[in-house]
Structures are given as structure tokens and as C-alpha cells.
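Undergrad: need coordinates for the following:
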Amino acid sequence: MSHYNQLTAIERGRIESFIQLGLSFHEIATRLNRSVSTISREIHRCTKEYKALAAQKDYLKRRKACRRPRIFENAELRRAVINAIQDDHWSPEQIVGNYQRANGSSPFSFITIYREIHRNNLGMPKSHGARGIARKLRHRGKTRH
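TA: Coordinates of the predicted model:
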């Protein structure tokens, strides 16, 4: 089991200030209670001059890029599913079946559609007090057990 922790934004800010004071990698690592190699890699990862804000933004960008994207982050696919539910009054099972018939296979299952509806309403805004797009389904958005 790894005991490694990512550098925080505060630690990156402290690294930047320690560099401006002219401290060595070893002194910075000692003050932050981190490995010298961690500090060295963090500083060398940045081009030219180390800036904590830029380093934090780069870290967040790399962190987001390393995960598998959700299937319904594809706006065109999400819009097609929403239209099928709202306009055609299809169930998620029918949507997947129709997609498979048209394309040979489906990159998602009907369970994925239900999960996405209950997770964040397929990205659609909910009106006040309503259950959103779940009301357009055949079961009219009855609660899950």
C-alpha cells in the first residue's frame, strides 16, 4: 500500500516562496516533510520559472485527463438520448435496442441511462420540485428502491 500523498496547493505555494528565498531542494523537502525527489520533480515539471498557481492548474488538468471519460460527456450522444426520451417517449431499453440495430453495437446499456438520469438528470436542469427527465419515462419517475 502506497503512503504517497499528492502535493497540495498550499505546499506548491510554499515551494514557490522557498525557491524565491534561494533554498535548495533538500532544505525545501525538509521543511515540507517531503522527499527531495518529489520536490525536484515538481520544480522540473514546470517550464522556466516555478509558479505555484500554474503548477496547480497543470496538476488538475493532468488529473482530469487520466480518468476514463463518462459516456454521456459526449454532447451529441447525450442529446440523442434526451430527444429519444422526451420527443419519442422511448424507454432506455428501446433506446439501446434501436442504437444496436442502427450501429451494430451500443457503447452504453439501459442501466447506464437510468444511472445517469438519477445521478444528474442527463445534464438537464430540473424545474422546481420536479424530478426532471425521469418524469418523461414510462414509470413517470417513481422512486427507486
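Undergrad: please count neighbours and contacts with C-alpha atoms only from this point.
TA: OK.
Undergrad: most centrally placed residue in this protein?
TA: In the chain, the centroid-proximal residue (CA atoms, centre = their mean) is K64; its distance is 5.8 Å.
Undergrad: which element is it on?
TA: Assigned by DSSP states H and E, K64 belongs to helix 52-65.
Undergrad: over to R14?
TA: Under the criterion of DSSP H and E, R14 resides in helix 9-21.
Undergrad: what angle sits between that helix and helix 52-65?
TA: Calculated by axes from the mean of the first three to the mean of the last three CA atoms, to 10 degrees, helix 9-21 forms an angle of 140 degrees with helix 52-65.
Undergrad: to compare against the first, here's the next sequence to fold:
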Amino acid sequence: MSYHELSIEERSNIQVGLLRGMSQRAIARMLNRSPSTISREIRRNRSTQGDYITQHAQRAMRERRMSCRPRQKLVPGNELFELVVHLLRKRFSPEQIAGKLRAMEFPNFEDA
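TA: Below is the predicted model of the structure:
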């Protein structure tokens, strides 16, 4: 079974279900999700007042997701990107490009 993150619609349904006084298990059945998924979502994204707010939950999810992902290595418009594109157009292989960049001691290549 593969995991699919909760959509904004599902988060909205959680908020409505909680406002209606539904149990977490009932909300899970309604969304065809595991009760533990609903419980974790509510626990992670409650406001300081204890309310579950869809917009807050969605924003928090995006922030958590961005902080755990590595920084992009090749960003269109920067010097490294342009150099890699140029070398690819000259039919260099990715391995050849990596070797050439190391030999050139391209600034921040190993960090990129």
C-alpha cells in the first residue's frame, strides 16, 4: 500500500468533521484513511487554542516538506546550470560533465 499525503479537501473534511463532533475514527472512515493518519494530522496541526484549521494545516505541511528536502542543485539561470546545459548540447555525458567540473574546480560544485 502506498502513502498519499492528505489533500486540502481532505483537511477541510477533517475540520468540518471535528466541528460536527465526529470521532476521529468516523472521519477516517469517511475519508477512507487510517484512523492513525487522522489522529497524527490533528495532533500535528492543532492551533495553540486546540482548534484544527485547514489553512494552518496546509501551510504547516508545506513548510515541513520544504525543510526536509535537499536544496536544488541545478537552478535555471545560474552559472552552473548554463554550463551543464552547454556541455550537454556538446554531447558530453553526465559523467564527463561531472569530471570536467571537478577538474575545473568549479566553485561550490561539490556542495551543489
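Undergrad: and the TM-score between these chains?
TA: Superposed pair, TM-score by TM-score structural alignment, normalised by the length of structure 2: 0.65. Supporting alignment: 92 aligned residues with a CA RMSD of 3.2 Å.
Undergrad: quick revisit: what residue of structure 2 takes the place of the residue nearest to the centre of structure 1?
TA: For K64 of structure 1, the aligned residue in structure 2 is M66 (criterion: TM-score structural alignment).
Undergrad: roughly how far does its match sit from P107 of structure 2?
TA: 25 Å (CA to CA, to the nearest Å).
Undergrad: kindly report the same for L19 of structure 2.
TA: Between L19 of structure 2 and P107 of structure 2 the computed distance is 54 Å (CA to CA).
Undergrad: just N13 of structure 2 next, same as before
TA: N13 of structure 2 is 49 Å from P107 of structure 2, by CA to CA.
Undergrad: can you pull out the helices in structure 1?
TA: 9-21, 25-32, 36-45, 52-65, 75-86, 92-103, 110-120 (DSSP state H).
Undergrad: among N13 and P107 of structure 2, which residue is more densely surrounded?
TA: Between N13 of structure 2 and P107, N13 has the larger neighbour count (other CA atoms under 10 Å), namely 16 against 11.
Undergrad: list the contacts for the more buried one?
TA: Neighbouring residues of N13 of structure 2 by CA atoms under 8 Å, 6 or more residues apart in numbering: 27, 31.
Undergrad: L6 of structure 2: how many residues sit nearby?
TA: Neighbours of L6 of structure 2 (other CA under 10 Å): 16.
Undergrad: that one and R33 of structure 2: what is the separation?
TA: Per CA to CA, L6 of structure 2 is found 9 Å from R33 of structure 2.
Undergrad: residue in structure 1 paired with I42 of structure 2?
TA: Match for I42 of structure 2 (TM-score structural alignment): I43.
Undergrad: my read: that match touches K51, true?
TA: No - the criterion here is CA atoms under 8 Å, and I43 of structure 1 misses it with K51 at 9.0 Å.
Undergrad: and those two? Which one has more around it.
TA: I43 (21 against 17).
Undergrad: so what's the residue count around the nearest residue to the more buried one once chain neighbours are set aside?
TA: Spatially, and ignoring its direct neighbours in sequence, I43 of structure 1 is nearest to Y50 (6.2 Å; CA to CA, 6 or more residues apart in numbering). Y50 of structure 1: 20 surrounding residues under other CA under 10 Å.
Undergrad: need the counterpart of Y50 of structure 1 in structure 2.
TA: By TM-score structural alignment, Y50 of structure 1 lines up with Y52.
Undergrad: thought its match was touching V16?
TA: No - Y52 of structure 2 is beyond contact range of V16, at 9.4 Å (criterion: CA under 8 Å).
Undergrad: buried residues, the helix holding R14 of structure 1. List them.
TA: Under the neighbour-count criterion of 16 or more other CA atoms under 10 Å, helix 9-21 of structure 1 has 12-19 buried.
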